[in-house]
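[1] mind looking at a prediction? Sequence and model below.
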Amino acid sequence: MAVTHTMAGEPRQEDDAPHVLVVDDDQRIRSLLERFLRKEGFRVTATADATEARRILGGLVFDAAVLDIMMPGEDGLSLLSHMKEGGETPVLMLTAMAEVEQRVRGLSLGADDYLGKPFEPQELSLRLKNLLRRRPDVARVVRFGSFRFDLKREELTSSGTLVRLTERERRLLRLLATRPGATVPRQDLVADEQLGDRAIDVQMNRLRRKLEDNPADPRYLQTVRGLGYRLVADLVDDT
């Protein structure tokens, strides 16, 4: 697995900085983009293949993505199609200069921009910033009962009062809130590197004590026996 985190000596990014997913099987290109985009003020999560990218996308919402077209296994065009089915994340495709037909196909599938290899990192950064400027400022909010969870800020409030959450509680709630009403498989939660198998139940019980009138008979954070968990939401605001 090639998911990355802040490296020593690099500036720590603000939580509200644009979060970019980079998918490329070339380790040299991934490392280059990670370092450069962080210096440009982005948060970066990077992986080497579409399979891992799909797992990550199951639990996180990104502001933009950079996908290489040619990768072993599932290619970038298939991953692009999957992403556009589930949301409107701006996607920049990386292509070899000779791959004209693939660039055309990518645009037909919903790619927002493309950049041929080799490329200048500064140009890629500028293209990403242009994509983000063109994107509406969507602050998705999930409401349930008196609670309001802002996915962009990762803040939970109850009747306007901030509810304090631990980092693991916040992460668990975010994973559920990205798919309100849908069952999130237990294996997806366990796969999150900050939430281990045994920790899931502990964190869920703690979160229920903060959200439920009767944690033993939860209304919002429900267990789907044998499958996983779901967040029952009253309303999802996309604006």
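    The structure has been received and is ready for your questions.
[2] only C-alpha atoms from now on, for both contacts and neighbour counts.
    OK.
[3] which helix or strand contains the residue lying closest to Arg54 once chain neighbours are set aside?
    With sequence-adjacent residues excluded and distances taken as Cα to Cα, 6 or more residues apart in numbering, Arg54 is closest to Leu79, at 7.8 Å. Using DSSP states H and E, Leu79 falls within helix 76-86.
[4] angle of the helix or strand just after that helix against helix 76-86?
    Toward the C-terminus, helix 76-86 is succeeded by strand 91-96 as the next helix or strand (DSSP H and E). Between strand 91-96 and helix 76-86, the angle comes out at 170 degrees (axes from the mean of the first three to the mean of the last three Cα atoms, to 10 degrees).
[5] show me what strand 91-96 packs onto, helices and strands only.
    Secondary-structure packing of strand 91-96 (3 or more Cα pairs under 8 Å, 6 or more residues apart in numbering; DSSP states H and E): strand 64-68, helix 100-108, strand 113-117.
[6] just put these in JSON lines and tack on mean neighbour count.
    Listed next are those as JSON lines, based on neighbours: other Cα atoms under 10 Å:
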{"stretch": "strand 64-68", "mean neighbour count": "24"}
{"stretch": "helix 100-108", "mean neighbour count": "15"}
{"stretch": "strand 113-117", "mean neighbour count": "17"}
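[7] relative to Asp137, which of these is closest?
    For Asp137, the closest of the helices and strands packed on strand 91-96 is strand 64-68, at 12.7 Å, according to Cα to Cα.
[8] chain center to that closest one: distance?
    With Cα atoms, centre = their mean, to the nearest Å as the basis, strand 64-68 stands 12 Å off its chain's centre.
[9] contact partners of it?
    18-25, 75-76, 80, 89-95, 128, 132 (Cα atoms under 8 Å, 6 or more residues apart in numbering).
[10] for stretch 205-212, buried residues please.
    Neighbour counts over stretch 205-212 (16 or more other Cα atoms under 10 Å) mark Asn205, Leu207, Arg208, Leu211, Glu212 as buried.
[11] also this one, for the comparison:
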Amino acid sequence: MESRVLLVDDDQELCELLADYLQQQGFQVHAVHDGDTALPEIERQAYDAVVLDIMLPGTQGLDILRKLRESSHIPVIMLTARGEDTDRIVGLELGADDYLPKPCNPRELVARLRAVLRRSGGEDNRGTSAAVEISAGDTRLNSATREASHGQHNLALTSAEFNLLRLLVSRAGRAVDKETLSREALGRPLSAYDRSVDVHISKIRRKLAAAGATDLIVSVRGQGYQFAVDASA
């Protein structure tokens, strides 16, 4: 089944280039060119992923992402101006699954899309029905439904957050280095100055804390992160 992708960018020439390449790679693609059209379009059609530019006419990309995350966990790849680290970090904080600097290489975009779709179950995992559940203490994850909870609280994780927490929980009690977290959970090697793992972990910690669980994900100096089972569980 072809994955449906929505491109949101006011650069129509770039959209045509990306759409042509994505279609050649087996994606169904639709493009809109202003922020005010994006959310109604996402609500109108069932898309598997969104490629979202930050700078848009009308509603800005970060505002679209913020609104989208109130009700949806659809994978989102942000397009950011090269060198704008602040935009990337804010995008990740708001729930973006990944980012690419503009101008982006269509081949790299395809690789990133396939990675986020695999992580979300939107590609290659379709048709699997067997529930794969893992847990550590009161924290539970179901890979079939992509749901995570702590106690009676749903954690409402994004695709990237789910995969990071699943990896940490599966190796509870052991430190997992950032390179492994990036490769296995985010689908790409860790690059210099890449803070994606740290930003996602920070968000997971906040969601666990809101569910009454603090200090479950600990930093291991010089290594990475470790999931520690709640001593009271």
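    Right, received. Where do you want to start? All of these numbers come straight from a predicted model, not from anything done at the bench.
[12] which residues in the second structure does stretch 28-41 of the first structure match up with?
    Aligned using TM-score structural alignment, stretch 28-41 of the first structure spans residues 13-26 in the second structure.
[13] picking that back up, so which of the helices and strands packed on strand 91-96 of the first structure gets nearest Asp201 of the first structure?
    Among these, strand 64-68 comes nearest to Asp201 of the first structure, with 31.9 Å by Cα to Cα.
[14] that closest one corresponds to what range in the second structure?
    Residues 49-53 of the second structure are matched to strand 64-68 of the first structure when aligned by TM-score structural alignment.
[15] need the helices and strands packed on strand 91-96 of the first structure in CSV (columns: distance to Arg38 of the first structure).
    Shown next, in CSV, are these (distance: least, Cα to Cα, whole Å):
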stretch, distance to Arg38 of the first structure
strand 64-68, 14
helix 100-108, 26
strand 113-117, 19
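[16] still on that earlier bit, mean shift of the match of strand 64-68 of the first structure relative to the first structure?
    Superposing on the first structure and averaging over aligned pairs (mean Cα distance after the TM-score superposition for the first structure), stretch 49-53 of the second structure comes out at 0.3 Å.
[17] returning to that earlier point: buried ones in the helix holding Leu79 of the first structure?
    Residues Gly76, Leu77, Leu79, Leu80, Met83 are the ones in helix 76-86 of the first structure that count as buried (16+ other Cα under 10 Å).
[18] mind checking how far the counterpart of the third one in the second structure is from Val169 of the second structure?
    The reference is to Leu79 of the first structure. In the second structure, the residue paired with Leu79 of the first structure according to TM-score structural alignment is Ile64. According to Cα to Cα, to the nearest Å, Ile64 of the second structure stands 31 Å off from Val169 of the second structure.
[19] and for Asp53 of the second structure?
    Distance from Asp53 of the second structure to Val169 of the second structure, by Cα to Cα: 33 Å.
[20] what's the span of stretch 88-107 of the first structure, first residue to last?
    Using Cα to Cα, one end of stretch 88-107 of the first structure lies 14 Å from the other.
[21] which residue numbers in the second structure go with that stretch?
    Under TM-score structural alignment, the match for stretch 88-107 of the first structure is residues 73-92.
[22] ok so, going back, where's the helix holding Leu79 of the first structure relative to the chain centroid, distance-wise?
    The answer for helix 76-86 of the first structure is 14 Å, by Cα atoms, centre = their mean.
[23] check stretch 83-101 of the first structure too.
    That offset, for stretch 83-101 of the first structure, works out to 17 Å (Cα atoms, centre = their mean).
[24] then stretch 197-204 of the first structure?
    21 Å.
[25] can you pull the contacts of Gln26 of the first structure?
    Not Gln; residue 26 of the first structure is Asp. Ala48.
[26] distance of it relative to Ala98 of the first structure?
    Taken as Cα to Cα, the span from Asp26 of the first structure to Ala98 of the first structure is 18 Å.
[27] what do you get for Val141 of the first structure?
    In terms of Cα to Cα, Val141 of the first structure sits 43 Å off from Ala98 of the first structure.
[28] burial of Lys203 of the second structure, as a residue count?
    18 (other Cα atoms under 10 Å).
[29] quick one: contacts for it?
    Glu93, Glu161.
[30] where do the helices sit along the first structure?
    With DSSP state H, the ranges of helices along the first structure come out as 27-39, 50-57, 76-86, 100-108, 121-134, 167-177, 186-191, 197-211.
[31] okay if I get those helices as JSON lines plus distance to Val224 of the first structure?
    What follows is those, written out as JSON lines (distance: least, Cα to Cα, whole Å):
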{"stretch": "helix 27-39", "distance to Val224 of the first structure": "38"}
{"stretch": "helix 50-57", "distance to Val224 of the first structure": "20"}
{"stretch": "helix 76-86", "distance to Val224 of the first structure": "22"}
{"stretch": "helix 100-108", "distance to Val224 of the first structure": "37"}
{"stretch": "helix 121-134", "distance to Val224 of the first structure": "37"}
{"stretch": "helix 167-177", "distance to Val224 of the first structure": "13"}
{"stretch": "helix 186-191", "distance to Val224 of the first structure": "9"}
{"stretch": "helix 197-211", "distance to Val224 of the first structure": "13"}
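[32] cool, thanks, signing off.
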